[in-house]
Every structure is written in C-alpha cells, then in structure tokens.
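Novice: What shape does this take:
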Amino acid sequence: MFLFLKSLSRSVHEEQEEPENLKNTDQVNGKCMSLTVWRKSLIISCNGFTVIDSQGNLVYRVDNYIGHPEELTLMDGSGKSVLTMRRRKKLTMVDSWHVYVGEGDDHENCSRTTTELSKTRPIYCVKKHISILQSDPSVLAYVRYGSSSKRFAYTVEGSYVNRSCKVLDESRRVVAEIKRKEAAKKGVSFGVDVFILVVEPGFDPGFAMALVLLLDQMFS
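Specialist: Reported below is the predicted structural model:
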C-alpha cells in the first residue's frame, strides 16, 4: 500500500497544473511545501488520513477517525503526536475547537487526558463561521490566538466540500491552500478523497494539516 502511495504522490504532483513557483517545492529551502492528502488510514481496520510529501515520504497520519469525535490527534509518520484538537463543549450550534501542542511517543499514549488538556493553554481556537445573512459565504472558519484572544490570526475561505480553500493571515496573504485534483492520467481519476495541501514558507505544515482535519469535521 505504501508503494502505491508513493506512486500516487508522484503522479499527483506531476499532473497538478500549478504556478512554476509551486513545483518541486521544499519548505526547508524557503519554498512552498506541497503535500498529498489521502482521506484513508494506513491501518486497514481504521478510518483516517495519510499525508505524504512529493518524494513519497509519510509525514502525517490520523487513525481511528470515525464520526465526530470530541478529540483528534495528528501524528507524524512515526506515530508521535504533533497536535491535539479538542472540541469545545458549549451550548451553541457553532462548531469550535481548541488546538494544543501534542506529546507522547506512540498512538496509545500520545493523547493527553481531559484534565491535562484543561491545564494547558491552547495555541489556537478554530471556530466555524455561520452567517445567517450570508454576508460573506466564502468564509469557512476563523482562527484566533489562544482561547481568549479576540484577534483573528487566520481566516479560512473557499469550499472544503469542493477541496478548494485558502488560509489567509491578517494581511490577507495566502499561507496555505487546499487544491482538488481534477485531472486524470492513464484512466485513473482522483476524487475528493485525494487532494493537494500547499503550505507557504513560514507557516507550520502540521497546523495546516490540523486545519484540514477540522474543516473535515465542520463540513463533511
């Protein structure tokens, strides 16, 4: 299966029609990072996400992704927790999540308990945008610093259902983008379960993937 993922990643990146500055990307060298996101777990009995880079290396994974859980854990390729996301329990219809720095060495122990999470300050709060008047239907979610700040750190706009979203910072600069793969090669087509996540230099690719998970919870 992993060999298939490597082939899938390369074929997706070869076919993806995007600007020259987004090709052959490497965030370490001050360029964009382009990741292939597959809405499928490497573990046969689990649902989840598998994320690989343009060389076919496994960089992120999510397992046991079933329904609408109260907590999500984003792991790196080795299974170590990167970020923990916990749904905020409030008497409101607006879906809202706190994002914490993950910890732990394996999937069994990487997720912190509710008590530990409550004593840790979240690094971001992500809230689904609902506009009754549809004043700005393109806005999907707002990201704030911490749990109490009223300042918007990022705004997510576009359509996650169509896998066409942009994450914009306070100056309206695009820092990450979700792109759907529409083209086909040799009779193989890619649906919404395989898409591209482009991350600009300076923006954390782990947090970009965390936003993908939360958008999936909010709009799937």
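Novice: Please count neighbours and contacts with C-alpha atoms only from this point.
Specialist: Will do.
Novice: Let me see the ranges of the strands in the protein.
Specialist: 33-38, 49-52, 58-62, 71-76, 81-87, 96-101, 124-128, 139-145, 152-159, 164-169, 174-180, 184-185, 188-189, 194-199 (DSSP state E).
Novice: one more to line up against the first:
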Amino acid sequence: MAKVHSTLSPSVQILQFPTSSYSSYVSREREVFTICMKSLVLNSSGCAVYNSKGALVYRVDNYNCRWSGKVYLMDVRGKVLIELLKKSLLFAKWEGYRWNDTEIEANSWFKMKRACTIFKRETPFCKFWSDTGCLMNYKIDGFYNKSSCKILDTSSGLVVAEVKRKVTKSGIILGDDVLTLEVEPNIDHSLIMGLVLVYSLMNRSI
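Specialist: Prediction:
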C-alpha cells in the first residue's frame, strides 16, 4: 500500500497569480506520479494520484456515478481545483474550469475535443490559455489505448507528459489500472491531470 502524506514534493512550487486566486502547481524538475484508477471512497468511481514519495496529491471521487458528465479534480484536502464538464453528447467535447478559493471561474481554462467522422475517430486536441495570456495547443497521441498516451505541444512537437503502465523496481508490470504519469519541468501538473482525466473519460476508464 502506498504511503500517504498531506505534503507536496519540495521541488513543486505553488505559484499565485495576481489576477486569480487559483494556485498553479509547477515544478522546476521532471515529476513522476502514480495514478491508481480507483477511488479512495467505497462504492465510488474515480482515481487517486501519488507523487514519487508516495504522498497523495490529487483525487477524483464520483460517488456511485461512472462516466459522469461532470467531474471534479481535487487536491489532497478535498479542495476543488478543476471542474470538468462534458459539452457534447454526440461528439466528445469537454471543457475544464478552474476554481478559486470559493467558486468556479467564469471562463473555461481549456477545451478538449475529439473530432469524429463516419470511418474513424481522430486524435483529441486541447486548446488552453496560459497564465501569460498565450493560446496553447496540445494533442494526445495514443488514443484507444487506455493505459498509455503522450501529450504533445503542437507548436514544438515536444512531449510535455506521458502516461504508461507502471513498472515496479523489480521489473513487474502492474495492471492497467495502475499508471505512471511523467510530467516535464515547468508544466502545470493540474492542467495535465485535467487532460488525463478527460482522456480517461473519453476511453470510459473512470
């Protein structure tokens, strides 16, 4: 059983921006997380996310409601960080809204969709506004695979995060409900978690 603490890794900075009371979780170093695709709450759907020291940092609990159209990403204390809303029933389209200390922000932080045609489903794309005011675009490579994918910055082609099956130090590959999430430096962890959650919802993993 993973060791659970209520503290963040020392390398993680909680950045406070003057225009919002939202905290941005950004690290100067590459961070590795473990995602357990099971809720901490009995009879609930969701997941729990631990950092490399075994500390619980994020959680999702959809009480007895699988494949919900509204999902909340929370921190270890249960504070809502991002609210994910499904905007289209026919096409897979989601929007993520950040929460400040007490309420949801009026404008969506990111929009993610997967274009559908008669013959195929295309790679999901995400558009979001950075805290510096720049419009950014990410895409998820590896759709249809519930246990692995890469998130790429479309402007540079670089991988900003990767999800894959967790492998123990002894080389044992764990089940497809225990994943490793690797996030590159200076990338908001909560944003990546929001995209991974939407990806999992599109794949009906949670």
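Novice: Turn the strands of the first structure into a markdown table, including distance to residue 220 of the first structure and mean neighbour count.
Specialist: A markdown table is the format used below for the strands of the first structure (distance: least, C-alpha to C-alpha, whole Å; neighbours: other C-alpha atoms under 10 Å):
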| stretch | distance to residue 220 of the first structure | mean neighbour count |
| --- | --- | --- |
| strand 33-38 | 15 | 25 |
| strand 49-52 | 14 | 24 |
| strand 58-62 | 16 | 23 |
| strand 71-76 | 15 | 23 |
| strand 81-87 | 16 | 22 |
| strand 96-101 | 15 | 22 |
| strand 124-128 | 13 | 24 |
| strand 139-145 | 13 | 21 |
| strand 152-159 | 11 | 20 |
| strand 164-169 | 14 | 20 |
| strand 174-180 | 15 | 22 |
| strand 184-185 | 24 | 12 |
| strand 188-189 | 21 | 10 |
| strand 194-199 | 15 | 24 |
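Novice: any chance of those in CSV, plus distance to residue 210 of the first structure?
Specialist: Shown next, in CSV, are the strands of the first structure (distance: least, C-alpha to C-alpha, whole Å):
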stretch, distance to residue 210 of the first structure
strand 33-38, 12
strand 49-52, 11
strand 58-62, 10
strand 71-76, 7
strand 81-87, 7
strand 96-101, 8
strand 124-128, 10
strand 139-145, 12
strand 152-159, 13
strand 164-169, 12
strand 174-180, 12
strand 184-185, 28
strand 188-189, 26
strand 194-199, 11
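Novice: what's the spacing between the residue sitting furthest away from the middle of the first structure and residue 179 of the first structure?
Specialist: In terms of distance from the mean C-alpha position of the first structure, residue 186 ranks first, at 28.7 Å (C-alpha atoms, centre = their mean). Separation of residue 186 of the first structure from residue 179 of the first structure (C-alpha to C-alpha, to the nearest Å) stands at 21 Å.
Novice: Enumerate every residue touching the aligned partner of residue 39 of the second structure in the first structure.
Specialist: The alignment partner of residue 39 of the second structure in the first structure, by TM-score structural alignment, is residue 41. Neighbouring residues of residue 41 of the first structure by C-alpha atoms under 8 Å, 6 or more residues apart in numbering: 47, 48, 49, 50, 61, 62, 63.
Novice: Please repeat the previous calculation with a cut-off of 7 Å.
Specialist: Neighbouring residues of residue 41 of the first structure by C-alpha atoms under 7 Å, 6 or more residues apart in numbering: 47, 48, 49, 50, 62, 63.
Novice: Which pair in these has the greatest spatial separation?
Specialist: Farthest-apart pair in the contacts of residue 41 of the first structure is 47 and 50; separation 9.9 Å (C-alpha to C-alpha).
Novice: With distance to residue 130 of the first structure as added columns, please give the contacts of residue 41 of the first structure in TSV.
Specialist: Listed next are these as TSV, based on distance: C-alpha to C-alpha, whole Å:
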residue	distance to residue 130 of the first structure
47	28
48	26
49	26
50	29
62	27
63	29
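Novice: which of those also appear as contacts in the second structure?
Specialist: When you map the contacts of residue 41 of the first structure onto the second structure and apply both residues aligned by TM-score structural alignment, their matches' C-alpha atoms under 7 Å, the shared contacts are 47, 48, 49, 50, 62, 63.
Novice: Thought residue 58 was touching residue 46 of the second structure, still the case?
Specialist: No: with contact defined as C-alpha atoms under 7 Å, residue 46 of the second structure does not reach residue 58; the gap is 10.8 Å.
Novice: State the distance from residue 117 of the first structure to residue 92 of the first structure.
Specialist: 21 Å.
Novice: any residues in contact with both of residue 47 and residue 50 of the first structure?
Specialist: Residues touching both residue 47 of the first structure and residue 50 (C-alpha under 7 Å, 6+ apart) are 40, 41.
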